[in-house]
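Undergrad: starting from these lines, generate the structure:
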Amino acid sequence: MRTAIVTGEYHIGGETFINRHIQHLFGGDTVVVCGRFHGSNPYDKAWFARRERPTTTDLLTAPYWMMRNRILHNTSRLPFGRAKRDLTTFLRDQKVELILAEFGTQALAMAPLANELDLPIFTYFRGTDASKAIQTERMREAYRRMMPRLAGVFSVSQFLLDNLARHDIRHPDSVVIPSGVDVRRFVPGQKQPLSCLAVGRFVEKKAPLTTLRSFAEATRDLPHARLDFIGDGPLLAPAQALAEELGAKERVIFHGSQPHDFVRGKLATAQFFLQHSITAANGNTEGLPTAIQEAMACGCITVSTRHAGIPEAIDEGKTGWLVEEHDADGFTTAIGRAMQATDTGEMASLARRVAEERFDNDVLLKKLETHIRATLA
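TA: Down below sits the predicted model:
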């Protein structure tokens, strides 16, 4: 079933969930519609970039189309003029039968055109698009008007569907299918005792300073404990300064942004995975972090927060420990409890087994395909 995968940027290596759909959905019979093309096409797919330079005529008529789309759809994101004509031609020439918008915000731009072309369109909600994006009534109303145009909705967590429903944004065919992880590549290795790993952008939502401070306090009397950070972002420099201030510089390593294979290697040997996710001031939340799913597949014991879809992955006291958002003292206690646990081997084995049962992305990909086919039938 030839599918157009709609995403904001192509290609981004870290978007493993989207890249997997581009590579493998319906046997890889896919094309890509993106907002911006970054010059790399590793999967050799036909692609179309929506944000090309507009013509003079389009610039002159833009106020009319933006106002019209705002009145009809409560959003001005829709393509018009040459961009719409070229996109229509691309979809027809590529014989596209189905559209999968990888974020709700991308579906806003595509749903009316999909309806015009009689193409079924589904969307996937993954985090920001069902949290930060719906902080304004304008966007909430745009989503409400979009929902009847969609054939179905997928989400990486029930939390996101519930978050949408709180604002009366619902679709009768809504299904939770996590992004998943390749459990054949992400496997446990030889674990290094008292080793901790944190993976993600150094941004407010990940609260890296809380993670660092809690680790330093929890392991003050454990000189062999280590914490590896992988990622970059605006809070990286403050985190490095804090590590020195706390006297933990020798026990904390900042690796910066690294390739996925580097992350996989560190997960294989790490004993504990730390992630103090919080709701950012702008409303941004996680969906169900891929990094936690990968950590579980690698037999890591997770210490995290009761945030977004994380409780849907971690069984408290069995595969990890969870605390409330912003509970720094509780996070410190949980890290200490994890390091003093006597059944870490059993917990690691259970985390691996849960990942195999819930997050095998081969199984989840088939589930996605099966649901799409059933809906269209």
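Undergrad: rest of the way, CA atoms for contacts and neighbours
TA: Noted.
Undergrad: what's the single longest helix in the protein?
TA: Looking across the chain with DSSP state H, the single longest helix is helix 56-73.
Undergrad: show me what it is in contact with.
TA: 75, 76, 77, 78, 80, 81, 82, 142, 145, 146 (Cα atoms under 8 Å, 6 or more residues apart in numbering).
Undergrad: could you dump the residues you listed into a markdown table and include neighbour count, distance to residue 181 and secondary structure?
TA: Shown next, in a markdown table, are the contacts of helix 56-73 (neighbours: other Cα atoms under 10 Å; distance: Cα to Cα, whole Å; DSSP: H, G, I helix; E, B strand; the rest coil):
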| residue | neighbour count | distance to residue 181 | secondary structure |
| --- | --- | --- | --- |
| 75 | 21 | 34 | coil |
| 76 | 20 | 35 | coil |
| 77 | 16 | 32 | coil |
| 78 | 21 | 33 | coil |
| 80 | 19 | 38 | coil |
| 81 | 15 | 40 | helix |
| 82 | 15 | 39 | helix |
| 142 | 20 | 32 | helix |
| 145 | 16 | 33 | helix |
| 146 | 22 | 30 | helix |
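Undergrad: looking at those residues, which is nearest residue 337?
TA: Distance to residue 337 across the contacts of helix 56-73 (Cα to Cα) is lowest for residue 142, with 45.8 Å.
Undergrad: now the other sequence, so there's something to compare against:
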Amino acid sequence: MTIKILFTSWYSGLGGGETDLLTLAQGLDQTRYEPHLLLPRVGELGTQWQANGWSVHYERWRGATTWFVPRLWVQFPVVTRMKELLKSQRIDIVHADYHTLPLIVSAAQSLNIPVMWTCHGWWFQPKPWQRGFFQAIPCVARSEAIRDGFLGPRPFLSQDQLPVVYSGVDTTRFTPSKQPEERMKANIPLDAPVVAMIARFQRVKGHYTFLAMARCILEMLPNAHFLIAGEDTFGVARDADYRQQVIENIQADSQLREHVHLLGFRTDVEHVLQAADVVVCPSEFESYGKVNLEAMACGVPVVSTNKGGPSETVKDGETGYLVEAGDVDGFAQAVLSLLQNPQQRAQLGKQARAWVEEHFSAKQMVKQYEETFERLLARSS
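TA: As a prediction, the model looks like this:
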């Protein structure tokens, strides 16, 4: 029997969490599962979803803030529309995002449809009036850092009730391969050292740390080049302003203007990673840091912030290096050591690929999710 599973996302752009959702859906046993997606608006996520031949449904709703009151949200009219969707599409199970959770839970539970969600948020803990709500809904966390941040210093759930399922990487898509075409498109000499950063434009992502690091590296390696891929993914005004500030910072510096290449949003991010000698994740904090795993799967060593998820996924000194957030000199020294030592870089890249294949493949992630889905379905039958 085919199981119809509805995924929900309040975000319609294609950031790390949304790419993660696509990877999960793509990895499901397509003879067993039929993926559906519910979005509040048209965007790149829906476009990519439909490109896989899956159904996308649209309803307008306002995403829940961290202050939502469960007993009030169940009264919103969109709950009725969500219930009608679940019935008309004969949905068997729901995987929700945080921002849709207080709406879709009520709709699904009224039809005896099991619901679970994935916790990506580390920066807040549920309010006292929300704890019972979260205690009643099965959930997994993307990393220990996320789980511990969400549960807070006085956990309202045991760690066993919020297991960690690490986001997995498609190791057939993200695989070692040289990409001279990517360098040629940016007019970068094929023998030049290349350092890449892939992130949406948000202040927490650390673009200014990356640019300051680039200045330090150019003093030692004046032929180095730097790739920045990403956009202000979710159309937030302050992110657009931040992006403009970063661009102006680059344009105002003659060295950066010649050696930093802004690539914009890329659906083929693996080609950017494969074109790089080192990938840098300079965020002030990363709840997970998926790009580190994607780079390592491509056999490219990473230099990453040690704040949050990267401390769980990057083996310092073996698959790359971990550096204190904001430590420009630390980032520069770690990147320089890799650029100046091709043998060491190749060895760490090889170890990084093996590490991802063993611990962070999409197959492993999908297997854990499918086991969770089957348990919930069996419990509700």
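Undergrad: picking up where we left off before, the longest helix of structure 1: how far from the chain's middle?
TA: 32 Å (Cα atoms, centre = their mean, to the nearest Å).
Undergrad: report the buried residues of that helix.
TA: Neighbour-count burial for helix 56-73 of structure 1 flags 58, 62, 65, 66, 69, 70, 73 (criterion: 16 or more other Cα atoms under 10 Å).
Undergrad: any idea how far residue 146 of structure 1 is from the fourth one?
TA: Meaning residue 66 of structure 1. Distance of residue 66 of structure 1 to residue 146 of structure 1, computed by Cα to Cα, to the nearest Å: 17 Å.
Undergrad: neighbours around residue 88 of structure 2, how many?
TA: 9 (other Cα atoms under 10 Å).
Undergrad: that one corresponds to which position in structure 1?
TA: Aligned counterpart of residue 88 of structure 2 in structure 1: residue 93 (TM-score structural alignment).
Undergrad: if I look at that match, how far off is residue 62 of structure 1?
TA: 26 Å.
Undergrad: one more: residue 236 of structure 1?
TA: From residue 236 of structure 1 to residue 62 of structure 1 the distance is 41 Å (Cα to Cα).
Undergrad: surely residue 205 of structure 2 meets residue 280?
TA: No: with contact defined as Cα atoms under 8 Å, residue 205 of structure 2 does not reach residue 280; the gap is 10.8 Å.
Undergrad: who's in contact with stretch 207-227 of structure 2?
TA: With Cα under 8 Å, 6+ apart, stretch 207-227 of structure 2 has contacts from 188, 192-197, 201, 246, 250, 255-256, 259-263, 272, 280, 282-283, 326-329, 331-332, 336.
Undergrad: correction: stretch 166-178 of structure 1
TA: So stretch 166-178 of structure 1 is contacted by 140, 143-144, 147-148, 151-158, 161, 164, 288, 359, 364, 367-368 (Cα under 8 Å, 6+ apart).
Undergrad: all helices for the stretch 151-300 of structure 2, in order.
TA: Assigned by DSSP state H, counting those that start in this stretch, the stretch 151-300 of structure 2 shows helices spanning 180-185, 207-220, 237-251, 254-259, 269-275, 290-297.
Undergrad: list just the one of those helices that sits closest to residue 120 of structure 2.
TA: helix 290-297 (11.9 Å).
Undergrad: now the element after the closest one, going C-ward?
TA: strand 302-305 (DSSP states H and E).
Undergrad: enumerate every residue touching the residue sitting nearest the centre point of structure 1.
TA: The residue lying closest to the centre of structure 1 (Cα atoms, centre = their mean) is residue 126, at 5.1 Å. By Cα under 8 Å, 6+ apart, the residues touching residue 126 of structure 1 are 102, 103, 155, 156, 157, 160, 286, 287, 288.
Undergrad: and with 7 Å instead?
TA: Neighbour list for residue 126 of structure 1: 103, 155, 156, 287 [criterion: Cα atoms under 7 Å, 6 or more residues apart in numbering].
Undergrad: from residue 78 of structure 2, how far off is the equivalent of residue 241 of structure 1 over in structure 2?
TA: In structure 2, residue 241 of structure 1 lines up with residue 248, judged by TM-score structural alignment. Computed as Cα to Cα, the residue 248 of structure 2 to residue 78 of structure 2 distance reads 42 Å.
Undergrad: okay, these two: which has more neighbours?
TA: Comparing residue 248 of structure 2 with residue 78 by other Cα under 10 Å, the one with more neighbours is residue 78, at 18 against 12.
Undergrad: distance of the residue nearest to the more buried one when sequence neighbours are not counted relative to residue 76 of structure 2?
TA: Counting by Cα to Cα, 6 or more residues apart in numbering, residue 78 of structure 2 lies nearest to residue 61, which is 6.6 Å off, once chain neighbours are set aside. For residue 61 of structure 2, the distance to residue 76 of structure 2 equals 9 Å [Cα to Cα].
Undergrad: just residue 269 of structure 2 next, same as before
TA: Using Cα to Cα, residue 269 of structure 2 is found at 39 Å from residue 76 of structure 2.
Undergrad: cool, and residue 12 of structure 2?
TA: Counting by Cα to Cα - residue 12 of structure 2 and residue 76 of structure 2 are separated by 21 Å.
Undergrad: do residue 211 of structure 2 as well
TA: Look at residue 211 of structure 2 and residue 76 of structure 2: by Cα to Cα, they are 46 Å apart.
Undergrad: quick one: the strands in structure 1?
TA: For structure 1, the strands defined by DSSP state E cover 3-10, 30-37, 47-49, 98-101, 121-125, 152-155, 174-176, 195-199, 226-230, 252-254, 272-274, 301-305, 320-323.
Undergrad: reformat those as TSV; add distance to residue 18 of structure 1 and mean neighbour count.
TA: TSV is the format used below for the strands of structure 1 (distance: least, Cα to Cα, whole Å; neighbours: other Cα atoms under 10 Å):
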stretch	distance to residue 18 of structure 1	mean neighbour count
strand 3-10	8	22
strand 30-37	10	22
strand 47-49	14	20
strand 98-101	10	25
strand 121-125	10	25
strand 152-155	13	24
strand 174-176	16	17
strand 195-199	19	25
strand 226-230	21	22
strand 252-254	27	18
strand 272-274	24	27
strand 301-305	25	28
strand 320-323	28	23
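Undergrad: so which of those is nearest residue 187 of structure 1?
TA: Going by Cα to Cα, the one of these nearest residue 187 of structure 1 is strand 301-305, 13.4 Å.
Undergrad: before I go, just wanted to say thanks for your time.
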